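*Asks:* Any chance you can model this:
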Amino acid sequence: MNHYGPLPGAKRYAELLHLIEFCFNCANNHSLFLNYVAYVTDRDYFHNSMPEALVDISLGCKT
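*Replies:* A predicted model of the protein is given here:
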């Protein structure tokens, strides 16, 4: 068992929160990119080339 103390423990907790925030931001950016590809660049190609269930998961909406 590791005892980091109050300051190093708080620093590790803050780093963990930053990592979680980074992951959520990356997921949001990925979702925005997929929506851009699906609805702006090649609308028909994106929806026709992927299975409907995968499109629903990727875009977060029912098509």
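*Asks:* CA only for contacts and neighbour counts going forward, please
*Replies:* Fine.
*Asks:* Can you give me the distance of the residue most central in space within the chain to Leu59?
*Replies:* Centroid-nearest residue in the chain: Ala27, 1.0 Å away (criterion: Cα atoms, centre = their mean). Counting by Cα to Cα, to the nearest Å, the separation of Ala27 from Leu59 is 11 Å.
*Asks:* And this one, please, so the two structures can be compared:
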Amino acid sequence: MVYTWKKSSRSAPSSQCIETSAAARGAAVRDSKLGDRSPLLHLSTSQYASFIAAVRRDHFTS
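*Replies:* The predicted model follows:
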């Protein structure tokens, strides 16, 4: 599969970021710093929606 990766326009070059791409049955997520060397996390459509909702709630803030 060919992925078209997107990174948030709000992310700074040196910050911790992820990139996302549409996948066959949902989305793929990778570490933007590792690029093509990054392992991929494949999420179903419902898992991806839950992930985005958690990000919007600041669930991952340390």
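*Asks:* For the two chains, what TM-score is obtained?
*Replies:* The TM-score (TM-score structural alignment, normalised by the length of structure 2) is 0.26; 21 aligned residues with a Cα RMSD of 2.9 Å.
*Asks:* ok, back up a step: quickly find the element holding the residue nearest to the centre of structure 1.
*Replies:* Using DSSP states H and E, Ala27 of structure 1 falls within helix 6-36.
*Asks:* list the buried ones in that helix?
*Replies:* Burial within helix 6-36 of structure 1, assessed by neighbour count using 16 or more other Cα atoms under 10 Å, is assigned to 31, 34-35.
*Asks:* Report the distance from that helix to the chain centre.
*Replies:* The chain centre lies 10 Å from the centre of helix 6-36 of structure 1; the measure is Cα atoms, centre = their mean, to the nearest Å.
*Asks:* Which secondary structure elements does it sit against?
*Replies:* When contacts are defined as 3 or more Cα pairs under 8 Å, 6 or more residues apart in numbering; DSSP states H and E, helix 6-36 of structure 1 sits against helix 52-59.
*Asks:* and the helix it packs on with helix 6-36, angle?
*Replies:* 130 degrees (axes from the mean of the first three to the mean of the last three Cα atoms, to 10 degrees).
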